[in-house]
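S.K.: Could you look at this predicted model? Sequence included:
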Amino acid sequence: MHEVASLPDGRVVHAISLRGGGLRATVLTLGVTVCDLRLDGTAHPLVLGCANIADYLTHGRYVGSVVGRYANRIAGARFELDGQAHQLDANFRDRHILHGGSDGVDGWIWQVRDIGVDRVIFELSLPDGHMGFPGNLQIVAELSLQDGALCFDFSAVADKATPCSLAHHGFFNLDGGKDICDHELRIDAESYLPVDDDLIPLADPSMVRNGRFDFRAPKRIGGDGYDHNFCLRDSGGECPVVAELSGKGGLVMQVETDARGLQLYDGAHFDGLRGIGGRVYGRNAGLALETQHWPDAPNRSDFPDAILRPGQTYRHRVNYRFQQRAPRRS
């Protein structure tokens, strides 16, 4: 572990180098951010990362980081729990909360509990009332490289009932090209959540049924403006393969998780962010596949429960597993 930068507010950021399972990763203590990921035998990075670490706090926010205490959006930046209303930080369009608020966990310096050659364990404590959320929240995030996979194992406990959903917000590009529009994607989901103009879920989940959201068979992503939650089956605590992303060069990434939701976001917002190795990220430069609770679940009793209560332990696992296959034929 070595110091790599001081942020404008004086906080010091350290970088940790990991190697294992045919992968090499650089992870920052700022937001548990995977700022670089390489596969042995592949020349280009597999993820997007900022050239300037301070950019992770501004127009490079969420790139490669962990987000929470509640990933995705909660409508109106408020929810009611056990008869009590909670007003949250409205950091998204001044109306809703996104990824835990303006001071979400992606902008915190996490403490390192343990480091090995191929793994690191981080911990973070959020105080009661932070961003409007009830309860002191103690979070542990273990990141490891094993069997060709970048693996996350999250856990958390709280002393009051509180929404809790942690997610890795990496942006992947398997070909190293300017965008991911020619990547093909398969998602093992029969339904997704339609959203309004503020990206808040509308009514019930809709069936994908042969429309633009039907990724049950692999298809080209294109530039269709995806930022939607896909509704995964209850795996009973197992980590099945729920999605598979493939580049034209034959590199494949499988997503394995025990989560009930998968947010597909095609990186439409990128507009000149300076990245790894002198790259400049434009529209659709990378694809995010965020495993998490469903957006706005604290306001939706018909959605899978996203409340962590005292005496319970929040758990969430996700593996991003890479392998090289034959290049795709045009």
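M.R.: Structure's in. What do you need?

S.K.: okay, CA-based contacts and neighbour counts for the rest of this
M.R.: OK.

S.K.: May I have the residues that are in contact with Val27?
M.R.: 15-18, 33-36 (CA atoms under 8 Å, 6 or more residues apart in numbering).

S.K.: Show me the two of the residues you listed that sit farthest apart.
M.R.: By the measure CA to CA, Leu18 and Thr33 form the most distant pair in these, at 12.9 Å.

S.K.: Give me the more crowded residue out of these two.
M.R.: Thr33 (24 against 21; other CA atoms under 10 Å).

S.K.: Skipping its backbone neighbours, what lies nearest that one in space?
M.R.: Ser65 (3.9 Å; CA to CA, 6 or more residues apart in numbering).

S.K.: pretty sure the one you found is touching Val32, no?
M.R.: Yes. Counting by CA atoms under 8 Å, Val32 is a contact partner of Ser65 at 5.6 Å.

S.K.: what about the two, which has more around it?
M.R.: Neighbours per residue, other CA under 10 Å: of Ser65 and Val32, the larger number sits with Val32, 31 against 26.

S.K.: Would you mind confirming that the more buried one is in contact with Val67?
M.R.: No. If you go by CA under 8 Å, Val32 and Val67 don't touch, sitting 9.2 Å apart.

S.K.: between these two, what contacts are shared?
M.R.: Asp106.

S.K.: And here is the other one:
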Amino acid sequence: MTSTPRSGTQFEIRSGEYAAEIASIGATLRALRHDGRDLIVPFDADEVRPAYRGALLAPWPNRVVDGRYAFGGADFELALTEPQRGHALHGLIAWLEFARVAGTDDTLTLAAEIVPQTGYPWRLAVQTTFTIGADGLTQSVRATNVGAGAAPFGTGPHPYLVAGAAPLDDWTFELPARCVLEVTPDRLVPVGLRDVADHDPDRFDWRAPRRIGAAQIDHAYTDLERGADGRAVVRMTDPSGTGVELSWDAACPWVQVHTADLPGGAAQPFHRAGLAVEPMTCAPDAFNAARYDFEPGLVSLAPGAEVEASWRIAAL
């Protein structure tokens, strides 16, 4: 009897020079290649997914500080899935088994359901579609409140982008964001919004393309410059001339960027192996919106209502 790989049932979609491999647990983008070149940090099918690499995040991306929040006049407490910092991290579906509901050679639709549970007593149907074509890989997600009562909601992806063969420090990075969310250095608890030009610009201002160098980033950005189509774009290029970009629609006014610095530094195999770029429909700790003097973008999803977002990864 053949056993299911540790990352779940495997799916592959292709078009032209693009190929994507997707695992059913967490609707995870496990690998994405263009002409044989990795555009994200991959992992093996028969491997427990390392952390949240490539997973879909919902009903919140990023963190709920202390795992506690208030909504609709009631207080809730979530399991602390980031115990070293004491937060509830990256939602509830990253380890759920998604089922295939449709697919062709170049498309795949997966679905799962968030069931009412301690800390999040709402029922949501989540469906995500991957479409691959000449413009890269597009992932869209639609969440529907299929239960009773309005539910707090946010979503986003978690890919680690790869520009080329050179180390991350040598990649050129461009991020069209005017504001960065300052956080505490130990627990990454949000403090407030800062202008990237005034708040350590060498570390946080990437509006003009430049080399990443030794910069260490694990911060959310907003106030994004967008094109006429309403999309924001992050680009990275390798000294060899290869590169990768991630763009997303107006449903995501935030983006988390992380240089993948790991405890132990270079001794860790995947230390700074890729740049996490995570478009988000809401800010970190958006479930505690009342604490902050900025708009975190939390969606209150009414019964029967839907919310959608999409993003695209493409080779340069």
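M.R.: Arrived safely, thanks for sending. All of these numbers come straight from a predicted model, not from anything done at the bench.

S.K.: Map Glu113 of structure 2 onto structure 1.
M.R.: Alignment note: Glu113 of structure 2 maps to Ser125 in structure 1; criterion TM-score structural alignment.

S.K.: Packing partners of whichever helix or strand that match is part of?
M.R.: Applying DSSP states H and E as the criterion places Ser125 of structure 1 in strand 119-126. The helices and strands touching strand 119-126 of structure 1, judged by 3 or more CA pairs under 8 Å, 6 or more residues apart in numbering; DSSP states H and E, are strand 111-115, strand 137-146.

S.K.: Now it on structure 2. Mean distance?
M.R.: After superposition onto structure 2, strand 119-126 of structure 1 sits on average 0.6 Å from its aligned residues (mean CA distance after the TM-score superposition for structure 1).

S.K.: follow-up on the earlier one: among the contacts of Val27 of structure 1, which recur in structure 2?
M.R.: Counting by both residues aligned by TM-score structural alignment, their matches' CA atoms under 8 Å, the contacts of Val27 of structure 1 that remain in contact in structure 2 are 15-17, 33-36.

S.K.: any idea which of these is closest to Thr257 of structure 1?
M.R.: Val34 (18.3 Å).

S.K.: quick one on the thing from earlier: keep only those of the contacts of Val27 of structure 1 that are in helices.
M.R.: Counting by DSSP state H, the contacts of Val27 of structure 1 place none of their members in helices.

S.K.: most surrounded residue in the residues you listed?
M.R.: For the contacts of Val27 of structure 1, neighbours tallied by other CA under 10 Å; top is Val34, 27 neighbours.

S.K.: how about it, what's its match in structure 2?
M.R.: Using TM-score structural alignment, Val34 of structure 1 sits opposite Leu29 in structure 2.

S.K.: can you tell me which residues contact that match?
M.R.: Contacts of Leu29 of structure 2 by CA under 8 Å, 6+ apart are 20-23, 54-55, 159.

S.K.: related to what we said a few turns ago, filter the kept ones among the contacts of Val27 of structure 1 down to the ones in strands?
M.R.: 15-17, 33-36 (DSSP state E).

S.K.: Reformat those as a markdown table; add distance to Phe270 of structure 1.
M.R.: Supplementary listing: those in a markdown table, determined by distance: CA to CA, whole Å:
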| residue | distance to Phe270 of structure 1 |
| --- | --- |
| Ala15 | 24 |
| Ile16 | 26 |
| Ser17 | 27 |
| Thr33 | 18 |
| Val34 | 18 |
| Cys35 | 16 |
| Asp36 | 18 |
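
S.K.: Out of those, which is nearest to Gln146 of structure 1?
M.R.: Using CA to CA, those come closest to Gln146 of structure 1 at Ser17, 14.4 Å.

S.K.: Give the aligned equivalent of Val180 of structure 2 in structure 1.
M.R.: Checking TM-score structural alignment: Val180 of structure 2 goes with Tyr192.

S.K.: what's the distance between its match and Asp82 of structure 1?
M.R.: Separation of Tyr192 of structure 1 from Asp82 of structure 1 (CA to CA, to the nearest Å): 28 Å.
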